[in-house]
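Colleague: need a structure here:
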Amino acid sequence: MLVWMFLRAAAQASIVVLLARQLGSQAYGQFVAVIAVASIFTPFVGLGLSNMVLRNAARDPAHEAIYFAHAVRWWWRSWLPCLTVAAVAAITLLPNGLPFAAVCAVIGAELLTASLVDLRARHQQAQQNTHIYGAINAGLPAIRLLAFGAFFVTTEKTDAAGILWIYAASSLIYAFFMWPMASSQACSSDALGSEPMTVSNGLPFSLAAFAMKLQGEFNKPLLARSGFGLAGTYNVAQRAVDMASLPLLALQESLWPRLYAQRNPLPQLRRTGLVLLMLALALSCVLWLAAPLLPWLVGPSYESAVAVLRMLVWLPLLQVFRALLNFYAIHHGHMLLIGWAYAIGAAVSVAGVMALVPALGMVGAVLASYAAEAAMITYLFVMTRRQVQ
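Modeller: Below is the predicted model of the structure:
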C-alpha cells in the first residue's frame, strides 16, 4: 500500500517538475489554472457515493455489487451537470486568451476520470484489495507522466494548448481502461442492500471535499487574472510543500487506527501529537533552508517561488495541529464540528483570496491560506472545549 502511495506521489511530483521546466511559468500557469477550476467541482461527480460504497460494501460484502451499481448510476447522472457548471465557472473565473475547446476537453476529462478512479478505487478498498486500490490511484498520474514525456520527446512545442489536449487524452485513455471493470459490475442498480445508499448520505462527503478543494485551488484562477506566471509560480511552491508533507501524512494515517482502538486514547494523543508537531516543525525548517534549490529543480523562471515557499513552509505545522483537533472531536462524537470547520475554512479562504489576491498577488494567496487554517483551528478548539465541558 505504501509503495503504491509513494509511486503515485513520485509520478505527481515528476509531472510538476517536467511541466514547470518545459513550459515556463507563463504557460504552466495557464495549465494549472484550468486544472484548478476542474478539480474544484470533481467532488460533486458521483455525489460522494464512492465513500458510501467504501462503508457499505465493507459492512455488507454480500451486496457490494448493488452498492457499486447504485453509485455508478448516480456518477453518470451527475457528470454532465457538473461539467456544465465547471465550464461556466471557467468562463467566469479564467482570463481571456485560453483555447476554449482544450479547456472544455480538460474539464470534461478531469471530472470524468478523477471521479471514476475514486469510485473504482473505493470499491476495491472496501473489499480490502489494497494493492489494486493503490495501483488504480497510482495509474492515473503514471499514464499522464508517460503521455507528457512522449509529447516532449516527439515535438518541440511548449504551449499550454498542446499540454491541455495531452492531459485530456491521457485521462480519457485511463478512464477507458477503468470503465470495463466498472460496467461489468454495474448491474441490478435498482436492488437494495441492507445499508442506506442515498444521495443525502453521500453529499456531506462531497461538500467536505469541495470545501478543501476551494481552500487549496480557488487561488489559482484568481492569480491567473493578475498574470498566468503568478499562478504557475504559486503552484510550484504549493506542490513542493504538499510533496514534502507526504511522509508526515503517512505517519498520521498509521497513527489514527491505533488511537481509535484504545479505550482512552487521549494520553497517547498528547504524546504522539507532540512528536508529530515537532516533526512538522523540523520539516518546515528543512523546507525553509532548501527553498533556494527550487529554481534549480524547476527552472530559473521560478525565482520568485523561493519567497513564496518560505512563506508557506509553516502550513504543515498548522495542518497537523488541526488534524489532532479533528481526532479529539471525533473521539468525543462531535463529527458535525469538523464539517462546519471545513465550511468555515473554505469561506474564509475564498473571501481572503478575493480580497487579497488582486492587491497583493501571491502574498495575498499565502495570507488567505493561513487565515483559513487559523479560522478552522480556532473554531475546532473553542467548540470542542465548550461541548466536551
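
Colleague: okay, CA-based contacts and neighbour counts for the rest of this
Modeller: Noted.

Colleague: in contact with Gly273: list those residues for me.
Modeller: If you count contacts by C-alpha atoms under 8 Å, 6 or more residues apart in numbering, Gly273 has them with Phe321, Leu324.

Colleague: same check on Pro300?
Modeller: Contacts of Pro300 (C-alpha under 8 Å, 6+ apart): none.

Colleague: next one: Ala114
Modeller: Thr42.

Colleague: ok, it to Trp79 distance?
Modeller: Separation of Ala114 from Trp79 (C-alpha to C-alpha, to the nearest Å) stands at 11 Å.

Colleague: now Arg271
Modeller: Distance, Arg271 to Trp79, using C-alpha to C-alpha: 45 Å.

Colleague: cool, and Lys157?
Modeller: 32 Å.

Colleague: more neighbours: which of those two?
Modeller: Shown here are Lys157 and Trp79; by other C-alpha atoms under 10 Å, Trp79 has more neighbours (19 against 13).

Colleague: in contact with the closest residue in space to the more buried one that isn't next to it in sequence, which residues?
Modeller: Nearest residue to Trp79 in three dimensions, chain neighbours excluded: Val45, at 5.3 Å (C-alpha to C-alpha, 6 or more residues apart in numbering). Going by C-alpha under 8 Å, 6+ apart, Val45 touches Trp75, Ser78, Trp79, Cys82, Leu111, Leu112, Ser115.

Colleague: here is a second sequence; please produce its structure as well for comparison:
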Amino acid sequence: MQRLRAWRPGKLAKGTLAMTAGLGLRTLGQAAVFLIVARVLGVEAYGAYSAVLALAMVLGWFVGMGVSGVMLRDTARDAQVFEQAWGRTLAALWITAPPALLLYGALAWLLLPADIHWDVVMGFGVAEILFARVGHAAMQAYQGHERMGRAARMHLAPIVPRVAAILPLVIGVVWLRAPDPLFLWSVLYLIAAALAAVYALARLRQDFGLAFTPVWQGLGRAMRDGWPYALGSASGKVYVDIDKLMLARLGGLEAAGVYSAAYRFVDMAAIPLAGLYGASVARFFRAGEQGVGSAARYALKLLPVPLAYAALTGAVFFVSADLLPWLLGADYAGAAEALRWLAWLPLLSVPRDLLQQAFIGADRQHVFVLVMGCAALLNIVLNLWAIPRWGWQGAVGATYAAEFFMIAWLLTLLLGIGRTAGRRLD
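Modeller: This is a model prediction of the structure:
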C-alpha cells in the first residue's frame, strides 16, 4: 500500500493516458458520426460507403512510401534530424499522391459495385489518399518527440469537422430531401478532411517553426527504408478492410452494411489499445536498437493490461449485442449476431500487434511486411471461398483464421531468432 501511494505515472503512462484521452474523444466523435450516418444513409448506402472507404484507406497508406515512419524512427533516436526528415516526408507526399489517386480510380472501376457513383468514389478517395496522409504524418512527427498530447490532437483533428458536418447532412437529407445522401456525405467528408490537414500543418508550424519546403536530398534512401512501413501498413489495411469490399461485391451492399456496422463497434473498442501502442512506439524503436529480443521483452512487459482489457470488451460485446438494432435502426438487426461473432477479435489482435511492434522497433520491417502481406493474401483467398457460401459469417471466419496464422508465424520467427542468438553466444 505504501508503494501504491508513492506511485506516480511515468512518461509512458502519461503518454498512454494522453493518447487514450485523445483517441477516446475521437471515438466519441466517431460514434456520433457512425450512429447518425448509418441511420441517415440506411444499410445499403452505408455498405457502399464502407466499401469505398476501405479501398481509399488501403491506397492511402502507399502515399509517402513510409517516409513519415522513417521520420518517426529517426526522430525518436535523434531529435536533431527532425527538420530534414520532415522535409523529406513532404517531398515523398508530393511525388506519390498523384499516382496513388490514379491507381485508386482504376481499382475502383474494377472492384467496386457499378451502382456506386463515380463522384462519391472520388470524394472519399481524395479525402483519404491526400488530406488524411498529411494529418497522419503530423501525428508521427509528434510521436517521434514523445509529445503524446499533441499527437492525440492530430488523431482528433479529422473528427471535429466531421462531427460538425453531421448537421448539414441531416438537414440535407431529412428536411431538404437530398436525392443522393451518399454523395452529400462524400462532399462533407472531403471538406472536413481538408480542414483537418490545414490545422495539422498550422500546428506544426507553430510548435516547431517548420518551413513547408520539400527536401529532396536523401529522399531515395528514406524511401528505401520506408517502403516496408508503407507496404506493411497497406497490407494491414487490406487485411482489416478487404472483407468489407469483397462483401459489397460478392455478398451485396446490405451484407456489407451489416458486417461493417458490427466491425465498427469492435474498432472503436480498440481505441485504448491504439493509445498504448501510439505512446510506446518511440520506446519500441529505442529498445529495438539492442535487437528484436530486447523489443520482444518490452512487448511482454506491456502484454497483461491490454490482454485483460480485450477480454473484458469481448465479454461486454457478447452480452450486449442485442442493443445494436435499437441504436442503429431495424435495418441493422443482423448486426447483433455479427457483433457476437466479432467480439473476441481484439483478444487475438493484442499479441499479434505487440509482436509486430517488436519486429518493427528492431528495424525488421521486412518481417512485418512478409507476415502481414501473406495474412492479407490468405484473408482474400478465404473470403473468395467463404463469402459466396456463408456471407458475412464466412468473412468473420476468414479473419480469425488469418489472426491465428500471423500469431503462429511471428512466434515461430521470434523463437528461431532467440535460438540463433543463443548458439552464437555459446
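
Colleague: care to give me the TM-score?
Modeller: TM-score for the superposed chains, counting by TM-score structural alignment, normalised by the length of structure 1: 0.88, backed by 387 aligned residues with a C-alpha RMSD of 3.1 Å.

Colleague: follow-up on the earlier one: what do we get in structure 2 for the residue nearest to Trp79 of structure 1?
Modeller: By TM-score structural alignment, Val45 of structure 1 lines up with Val63 in structure 2.

Colleague: swap in Thr384 of structure 1?
Modeller: With TM-score structural alignment as the criterion, Thr384 of structure 1 pairs with Leu414.

Colleague: where's that match relative to Arg423 of structure 2, distance?
Modeller: 14 Å.

Colleague: the two - which one has more neighbours?
Modeller: Each of Leu414 of structure 2 and Arg423 has its neighbours counted (other C-alpha under 10 Å); Leu414 has more, 17 against 8.

Colleague: contacts only, for Ser233 of structure 2.
Modeller: Contact analysis of Ser233 of structure 2 by C-alpha under 8 Å, 6+ apart lists Trp61.

Colleague: alignment lookup: it to structure 1.
Modeller: Under the alignment (TM-score structural alignment), Ser233 of structure 2 pairs with Ala209 of structure 1.

Colleague: could you look up the SS state of that match?
Modeller: Using DSSP: H, G, I helix; E, B strand; the rest coil, the structure places Ala209 of structure 1 in helix.

Colleague: roughly how far apart are it and Ala307 of structure 1?
Modeller: Applying C-alpha to C-alpha to Ala209 of structure 1 and Ala307 of structure 1 gives a distance of 29 Å.

Colleague: and for Leu318 of structure 1?
Modeller: 19 Å.

Colleague: Gln217 of structure 2: how many residues sit nearby?
Modeller: 12.

Colleague: show me what contacts the closest residue to it other than its chain neighbours?
Modeller: With sequence-adjacent residues excluded and distances taken as C-alpha to C-alpha, 6+ apart, Gln217 of structure 2 is closest to Arg88, at 7.6 Å. Contacts for Arg88 of structure 2 (C-alpha under 8 Å, 6+ apart) come out as Val67, Pro214, Val215, Trp216, Gln217, Gly218, Leu219, Ala222.

Colleague: got it, and Asp322 of structure 2?
Modeller: Ala336, Glu337.

Colleague: corresponding residue for it in structure 1?
Modeller: Match for Asp322 of structure 2 (TM-score structural alignment): Pro292.

Colleague: before we move on, what about Val121 of structure 2?
Modeller: By TM-score structural alignment, Val121 of structure 2 lines up with Val103.

Colleague: ok, its match to Pro81 of structure 1 distance?
Modeller: Applying C-alpha to C-alpha to Val103 of structure 1 and Pro81 of structure 1 gives a distance of 17 Å.

Colleague: of these two, give the one with the bigger neighbour count.
Modeller: Val103 (24 against 13).

Colleague: how about the contacts made by the more buried one?
Modeller: Per C-alpha under 8 Å, 6+ apart, neighbours of Val103 of structure 1: Val34, Leu164.

Colleague: that one: helix or strand, and which one exactly?
Modeller: If you go by DSSP states H and E, Val103 of structure 1 is part of helix 100-126.

Colleague: and the contacts of the helix or strand following that helix?
Modeller: Next along the chain after helix 100-126 of structure 1, taking DSSP H and E as the criterion, comes helix 130-154. Residues from elsewhere that reach helix 130-154 of structure 1 (C-alpha under 8 Å, 6+ apart): 1, 4-5, 7-9, 11-12, 14-15, 117-118, 120-122, 124-125, 158, 163, 166-167, 170-171, 174.

Colleague: among these, name the ones in helices.
Modeller: Among the contacts of helix 130-154 of structure 1, DSSP state H puts 4-5, 7-9, 11-12, 14-15, 117-118, 120-122, 124-125, 163, 166-167, 170-171, 174 in helices.

Colleague: could you flag which of these are buried?
Modeller: 4-5, 7-9, 11-12, 15, 117-118, 120-122, 124-125, 163, 166-167, 170-171, 174 (16 or more other C-alpha atoms under 10 Å).

Colleague: just give me the match in structure 1 for Leu384 of structure 2.
Modeller: Using TM-score structural alignment, Leu384 of structure 2 pairs with Met354 in structure 1.

Colleague: its match and Leu223 touch, don't they?
Modeller: No: using C-alpha atoms under 8 Å, Met354 of structure 1 is not in contact with Leu223, being 9.8 Å away.

Colleague: more neighbours, those two?
Modeller: Per other C-alpha under 10 Å, whichever of Met354 of structure 1 and Leu223 has more neighbours is Leu223, with 29 against 18.

Colleague: spell out the secondary structure type for Asp115 of structure 2.
Modeller: Per three-state DSSP, Asp115 of structure 2 ends up coil.

Colleague: what's around it, how many residues?
Modeller: So Asp115 of structure 2, with other C-alpha under 10 Å, has 7 neighbours.

Colleague: which stretch of structure 1 lines up against stretch 32-42 of structure 2?
Modeller: So stretch 32-42 of structure 2 sits over residues 14-24 in structure 1, by TM-score structural alignment.

Colleague: buried ones in that stretch?
Modeller: Buried residues in stretch 14-24 of structure 1, counting neighbours by 16+ other C-alpha under 10 Å, are found at Ile15, Val16, Val17, Leu18, Leu19, Ala20, Arg21, Gln22, Leu23, Gly24.

Colleague: now swap in stretch 144-151 of structure 1 and tell me
Modeller: For stretch 144-151 of structure 1, a neighbour-count test (16+ other C-alpha under 10 Å) marks Arg144, Leu145, Ala147, Phe148, Phe151 as buried.

Colleague: structure 2: matching residues for that one?
Modeller: Going by TM-score structural alignment: stretch 144-151 of structure 1 matches residues 162-169.

Colleague: just the terminal-to-terminal distance for that stretch.
Modeller: End-to-end span of stretch 162-169 of structure 2 (C-alpha to C-alpha): 10 Å.
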